[in-house]
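In: Okay, sequence plus prediction incoming.
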Amino acid sequence: MDGQRETGVCVIEMSERKKGIDSGAIWGCRRMEIPDGAVFPTLRDELAVLGGQLLVSTLRDMLAGKDTRTPQASDPNAPRAPLITLQDCAVDFRTMTADAIVRRHRAISHQKPMTTLLKTQRTLQLHDPSVFVDPPSEVTEQLSVEGAAIFHPPTKSLVVRCANHTYLSVPMVRQQDRHILQAKEWWNGVKPEMRLVEGSHGPIQFIPFEAY
């Protein structure tokens, strides 16, 4: 989510609960580079395989008397991974670039999809977003502000202007209290009051949650 390029697995000795979670000595560790475009489910599965291999290797070393045990330094101020909240999935196109939104989607969408807010005060989940590199001028010229979006037939997706003149492509959405839809199906039902300038044509506008 924050652009880290490396992850890994460890075999950690169980310790008393009062000493903290994952605070025991480390018996083994393996690092893994995070592949481009990795999402949580696939990364989880790859780490599960790596973790299984590490556990077998560690147990064999124990049986052979070749194991090593490295105590962890005690640091009461060490940061803890926070719970994922609704605030984490709230998209603010004024401050978030397309790349930042996609990274966050890859990290937490298995729990909470990226979500934005329509001018009608209904939420809209953004499913399977990607960075739209070099969108055509006929698209960008219509998206005059961050949060403006329009349907782009060639890619069958919503294109949304994000911070720093970056653009997001969204092929599927789910409006509050509705089923998930292809972007074109949802776009066909857009109401005039959702648009950047109220009417029957033109881009829509997403607004920040603070305006809710």
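Out: Arrived safely, thanks for sending. Numbers count the residues shown, from 1 in each chain.

In: okay, CA-based contacts and neighbour counts for the rest of this
Out: Noted.

In: all strands of the protein, in order?
Out: Along the chain, counting by DSSP state E, strands occupy 6-12, 26-33, 114-118, 123-127, 130-131, 148-152, 157-162, 166-170, 172-175, 180-182, 204-207.

In: Out of the ones you listed, which is the most enclosed?
Out: For the strands of the chain, the largest average neighbour count (mean count of other C-alpha atoms under 10 Å) is found in strand 157-162, namely a mean of 27.

In: another one to put next to it:
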Amino acid sequence: MNLIFAGTPIFAVPALEALLRAGHHIRAVYTQPDRPAGRGRKLAASPVKQCAQTHGIEIRQPEKISGEEKILHADAPDAMIVIAYGLLLPPSILAIPRHGCINVHASLLPRWRGAAPIPRAIEAGDTETGVSIMQMEAGLDTGPVLAEARIPIHATDTAQTLHDRLAQLGAETLISTLDQLARGGVTPQPQDNAGACYAKKLSKEESHLDWTQPAAVLHRKLRALNPWPVASTHWRGKTLRLWEVAPLDTRGGAGAPGTIVQADAAGIRVQAGNGMLTITRLQAEGGKILAAADFLNGHKPAIGDRLGDAAQSSPNR
């Protein structure tokens, strides 16, 4: 097919590469304008732009896509593939491609419409997720579904590991869906709006853990917030970022929520409101991400130390 591709983050790159391998012609790539990134705040190209540059594809980076109608009509695309582009497409754009605009969405629609379907699925305790290939319309992720593919959410999955699996699954499902679409073998299925829920964008304000919550809730939240904004807590007046956690331990303990009850090479075990968390990778303020064993070599948390807003260090620290 003659395609236009619109995407920005790394999640969209496997699909772009898969389209090229499958022999589709990518007439142009739309991606967000270069943005400041890193400590130096230098302008950085999006992962999709970098991929397009590698393959010599024309790159377009308008601040707004409204106004691109004339050039898109000239492209005469069979379809426009849209994956985490970051701009809403107006009806005047949606109507241009012969097969419309096709979106790869990282959830089983109508569950988790919106900006953050991957972390919200983990946070909610979903045991299954997947990708939906959707025919785009004016509403937010409301269009009919052309195809879907499912995978389990493992108890060890973080938003990062699940992201990587879904990116590959989305690429594979998109290719097979386009093959069927070309043969007229796709029947769009309307979404059941009664089952819809919204995956709001993550914020830094969500990162702080409330140790009075059950361990199961905190376990899901910690995994959902990796790689951003990363779960955090206070310890001895400074911030600890908590990157990874051992399998859930629902056994109780005698300490108050936030109390360190054990600290060894296996991890730092902390009492929650119901059960315990064992932190296996963490990061001191201004430091590197370390496995628990390495963290303990440079830091000496004492049994009985408290984490969180009510943090109180033991007298023998």
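Out: The structure has been received and is ready for your questions. Keep in mind that what you see is a predicted model, and the values were worked out from it rather than measured.

In: returning to what we had before: kindly reformat the strands of structure 1 as a markdown table containing distance to F93 of structure 1.
Out: Output for those, formatted as a markdown table (distance: least, C-alpha to C-alpha, whole Å):
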| stretch | distance to F93 of structure 1 |
| --- | --- |
| strand 6-12 | 27 |
| strand 26-33 | 29 |
| strand 114-118 | 9 |
| strand 123-127 | 12 |
| strand 130-131 | 13 |
| strand 148-152 | 9 |
| strand 157-162 | 5 |
| strand 166-170 | 10 |
| strand 172-175 | 16 |
| strand 180-182 | 21 |
| strand 204-207 | 8 |
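
In: K191 of structure 1: which of those is closest?
Out: strand 204-207 (9.1 Å; C-alpha to C-alpha).

In: residue range for that closest one in structure 2?
Out: Here strand 204-207 of structure 1 aligns to structure 2 at residues 305-308, judged by TM-score structural alignment.

In: Would you tell me which of the strands of structure 1 gets closest to V49 of structure 1?
Out: Minimum separation from V49 of structure 1 across these (C-alpha to C-alpha) falls at strand 6-12, 10.0 Å.

In: angle of that closest one against strand 26-33?
Out: Orientation check (axes from the mean of the first three to the mean of the last three C-alpha atoms, to 10 degrees): strand 6-12 of structure 1 against strand 26-33 gives 160 degrees.

In: Kindly name the residues of structure 2 that line up with strand 6-12 of structure 1.
Out: Under TM-score structural alignment, the match for strand 6-12 of structure 1 in structure 2 covers residues 128-134.

In: Now the matching stretch on structure 1. Mean distance?
Out: Mean deviation of stretch 128-134 of structure 2 from its aligned counterpart in structure 1 after superposition (mean C-alpha distance after the TM-score superposition for structure 1): 1.2 Å.

In: can you list the residues that contact the lengthiest helix in structure 1?
Out: Longest helix of structure 1, by residue count under DSSP state H: helix 40-64. Residues outside helix 40-64 of structure 1 that contact it (C-alpha atoms under 8 Å, 6 or more residues apart in numbering) are 8-11, 27-30, 34, 67, 106-108, 110.

In: For these, give me CSV that also has distance to E138 of structure 1.
Out: CSV is the format used below for the contacts of helix 40-64 of structure 1 (distance: C-alpha to C-alpha, whole Å):
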residue, distance to E138 of structure 1
G8, 44
V9, 47
C10, 51
V11, 54
W27, 58
G28, 55
C29, 51
R30, 49
I34, 36
D67, 63
R106, 29
A107, 32
I108, 33
H110, 34
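
In: just to revisit the earlier point, could you pull out the buried residues of the longest helix of structure 1?
Out: Neighbour counts using 16 or more other C-alpha atoms under 10 Å place 43, 47, 50-51, 54-55, 58-59 of helix 40-64 of structure 1 among the buried residues.

In: of the residues you listed, closest to P153 of structure 1?
Out: L43 (31.9 Å).
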